[in-house]
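Novice: Need a 3D model of the following:
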Amino acid sequence: MQNVYNCPVDATISKIGGKYKAVILYHLGSDTLRYNQIRKKIPAITDKMLAQQLRELESDNLIIKKIYPVIPPKTEYSLSELGKTLIPLLDSMCEWGQQFMPDD
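Specialist: The predicted model follows:
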């Protein structure tokens, strides 16, 4: 079933909304990461939530999951071509959010 959106912002939020999706995408914008590397970059996220958010991002074709047939299994996540189009938006969000970060 195809989603019907009220406006382009509605469509964008439906894909990257949620507590951690934009943060995951931001971290993948500069690197291909393994599951545990993502987990370390977002300490507040639970394993269940991270797995769910990664599944949804993959389902929406924003990230690519690559599984290597080794023991133990190695899985890497990276932005898809569609996901890479979000980098300017994520960079703008990062720049805007800097004003709320504590001064060091």
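Novice: Please count neighbours and contacts with C-alpha atoms only from this point.
Specialist: Will do.
Novice: What is the longest helix of the protein by residue count?
Specialist: helix 47-59 (DSSP state H).
Novice: buried set for that one?
Specialist: Neighbour-count burial for helix 47-59, with 16 or more other C-alpha atoms under 10 Å as criterion, is recorded at L50, Q53, L54, E56, L57, E58.
Novice: what sits against the third one?
Specialist: Shown in contact with L54 (C-alpha atoms under 8 Å, 6 or more residues apart in numbering): K21, I63.
Novice: same check, this time on the fifth one
Specialist: Contacts were defined as C-alpha under 8 Å, 6+ apart; by that measure L57 touches K15, I16, K21, I63.
Novice: So what's the residue count around the first one?
Specialist: Under the neighbour criterion other C-alpha atoms under 10 Å, K15 is assigned a count of 16.
Novice: another one to check against the first:
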Amino acid sequence: MSKKSSHCRGYIFLESLIAFTLTCFIIGNYFSLMTFLLKSKQENFDEITLRRILYEEVKQYEHHGGSLQRQRTINNQEYDITFSLNAQRPLKMEITNGKRTFKIEKESI
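Specialist: The predicted structure follows:
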């Protein structure tokens, strides 16, 4: 058993309290960082999904034609796609899902 020192009384409790506080601080910052990263990941995934769907629709329009305004539903999410033409070539393409919008504008030569 360890010796008790009369002049070091209460230090073990204080050290434990400091260690507990430091541990809580580190865990809190870790969860905050993970929440931020997961939110950022979801936003990036949504942006990539918009671009992918717009790419697919542009390719389909180039090969098969069709209407200039389309709606597409993927994973219970509706996407509105709009094309603007100049001499039968797409000049402006836009996709929106209600929250986000992505546009591509082509300069005429």
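Novice: Can you calculate the TM-score here?
Specialist: The TM-score (TM-score structural alignment, normalised by the length of the first structure) is 0.26; 45 aligned residues with a C-alpha RMSD of 4.0 Å.
Novice: re the thing from before, tell me which of the contacts of L57 of the first structure fall in helices.
Specialist: Judged by DSSP H, the subset of the contacts of L57 of the first structure located in helices is K15, I16, K21.
Novice: so the last one sits right up against Q53, yeah?
Specialist: Yes - counting by C-alpha atoms under 8 Å, Q53 is a contact partner of K21 of the first structure at 6.2 Å.
Novice: what residue lies at the spatial centre of the second structure?
Specialist: Against the mean C-alpha coordinate of the second structure, by C-alpha atoms, centre = their mean, the closest residue is E43 at 1.6 Å.
Novice: roughly how far out does the strand or helix carrying it sit from the chain middle?
Specialist: Secondary structure assigned from DSSP states H and E places E43 of the second structure in helix 11-64. On the basis of C-alpha atoms, centre = their mean, to the nearest Å, helix 11-64 of the second structure sits 8 Å off its chain's mean C-alpha point.
Novice: next SSE after that helix?
Specialist: Next along from helix 11-64 of the second structure, by DSSP H and E: strand 69-74.
Novice: After that next one, which helix or strand is next? Please name it.
Specialist: strand 77-86.
Novice: helices or strands next to that following strand in the packing?
Specialist: If you count contacts as 3 or more C-alpha pairs under 8 Å, 6 or more residues apart in numbering; DSSP states H and E, strand 77-86 of the second structure packs onto strand 69-74, strand 89-96.
Novice: change it to 10 Å
Specialist: helix 11-64, strand 69-74, strand 89-96, strand 101-105 (3 or more C-alpha pairs under 10 Å, 6 or more residues apart in numbering; DSSP states H and E).
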